[in-house]
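Asks: Got a predicted structure here, sequence first:
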Amino acid sequence: MSSDLEVSVVFSFLKGNPAPQSCRCPSGWTQNGKRCFIFVKISTDWASAELTCIRYGGNLASFHSRSEYIFLRTLVYRATGSHPRTWVGASDAAKDGVWLWTDGSRFSYVSWGKGEPNNTGGRESCMEINRTGGDYINDEKCSTRMYFICARDL
């Protein structure tokens, strides 16, 4: 039997109205703004990471400001005590040099590491953060295995 709140939430969703303010991130996820994030400590390739995030109801994380980028780095650090290489949701696989976020949001901010993106060997089409363990955004081969961050809307 459904509660009145569950029915209200479903009806609001179907009508396109925002859900009640009581909605929060699922257990294990961290809220930042109107999105929820989770660091996944499973080493995998970029495409598998994106598919996992889709199964979680989101996409690989995007960031649109320096503060959002720092939030992602901090999320990783809190989970690991370091800054391991980590997949996020940008790729230029469709057209070299045209970077897109998998969540469909506008690609409006990125602070690439010096000399990046460089598409070494013509095969680096996916974005990682924490290259060399530092404050460094890099293009990398999508087949490289690393941890990842998923994001979903509240």
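Replies: Now that the structure is in, tell me what you want to look at. Numbering: from 1, shown residues only.
Asks: can we go C-alpha only for contacts and neighbour counts from here?
Replies: Will do.
Asks: which residues in the protein form helices?
Replies: 4-15, 46-55, 66-80 (DSSP state H).
Asks: which parts of the longest one are buried?
Replies: Meaning helix 66-80. 69, 72-73, 75-76 (16 or more other C-alpha atoms under 10 Å).
Asks: Alongside the first one, take a look at this:
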Amino acid sequence: MKMTQMEMNYTNLTNERNSLWMRLNNLISVRESCENWMKFDNGFYFISTEQKTWMESRQECKKKGADLVIISGEEMQKFVTSFNKRVWIGLTDVEKEGVWKWVDGTTLNISFWKDKQPDSNQGHSEEDCAEIYVSDPSLRWNDIPCLQKNYWICERLLK
């Protein structure tokens, strides 16, 4: 059975309408789930009000469809430090000591380490996770044990 031009137009319009409805529902869902999030650049950011370990913090982000924040440049560093809060960031060297990687698997190519950091506490304990260190006026990064409890920042990038 051959479709008429009108039937094909109707089918195409119906498919397009259904696709638009799905996109609209996805946008509404993202908006509703981002009510306590802040918009910056090409993403949304959630700053926790409770403290957890680095892994627990990452799991909380993943529950929200996000991950710990990746700091990709000076503007992002300024944004993250503007909260003046000691927070986990998505950086760790847990796989291989001294090889710092972001949660998306990319290696570190720009850094804002505090003076003499990372130092793994001069070898006395494992310090495999990175935080924003607010006790220092420069608000730079510090490596600390991943089991320490800290606030965190989740990042959900727009696609």
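Replies: That came through fine. Everything quoted here is computed from the prediction, not taken from an experiment.
Asks: From the centroid of the first structure, which residue is nearest?
Replies: residue 61 (0.9 Å; C-alpha atoms, centre = their mean).
Asks: what about that residue, distance to residue 39 of the first structure?
Replies: Applying C-alpha to C-alpha, to the nearest Å, the value for residue 61 of the first structure to residue 39 of the first structure is 10 Å.
Asks: Alignment lookup: residue 78 of the second structure to the first structure.
Replies: When the first structure is aligned by TM-score structural alignment, residue 78 of the second structure is paired with residue 70.
Asks: May I see the buried residues of stretch 94-103 of the first structure?
Replies: 99-103.
Asks: what span of the second structure lines up against the longest strand along the first structure?
Replies: Ranked by residue count and defined by DSSP state E, the top strand of the first structure is strand 35-44. Using TM-score structural alignment, the residues of the second structure aligned to strand 35-44 of the first structure are 43-52.
Asks: okay, how far is it across the matching stretch, tip to tip?
Replies: 23 Å.
Asks: Ok, stretch 13-30 of the first structure next?
Replies: Termini of stretch 13-30 of the first structure sit 22 Å apart (C-alpha to C-alpha).
Asks: try stretch 118-130 of the first structure
Replies: Terminal-residue distance, stretch 118-130 of the first structure (C-alpha to C-alpha): 16 Å.
Asks: Could you tell me which residues touch both of residue 61 and residue 39 of the first structure?
Replies: Residues touching both residue 61 of the first structure and residue 39 by C-alpha atoms under 8 Å, 6 or more residues apart in numbering: 149-150.
Asks: Kind regards, and thank you for your time.
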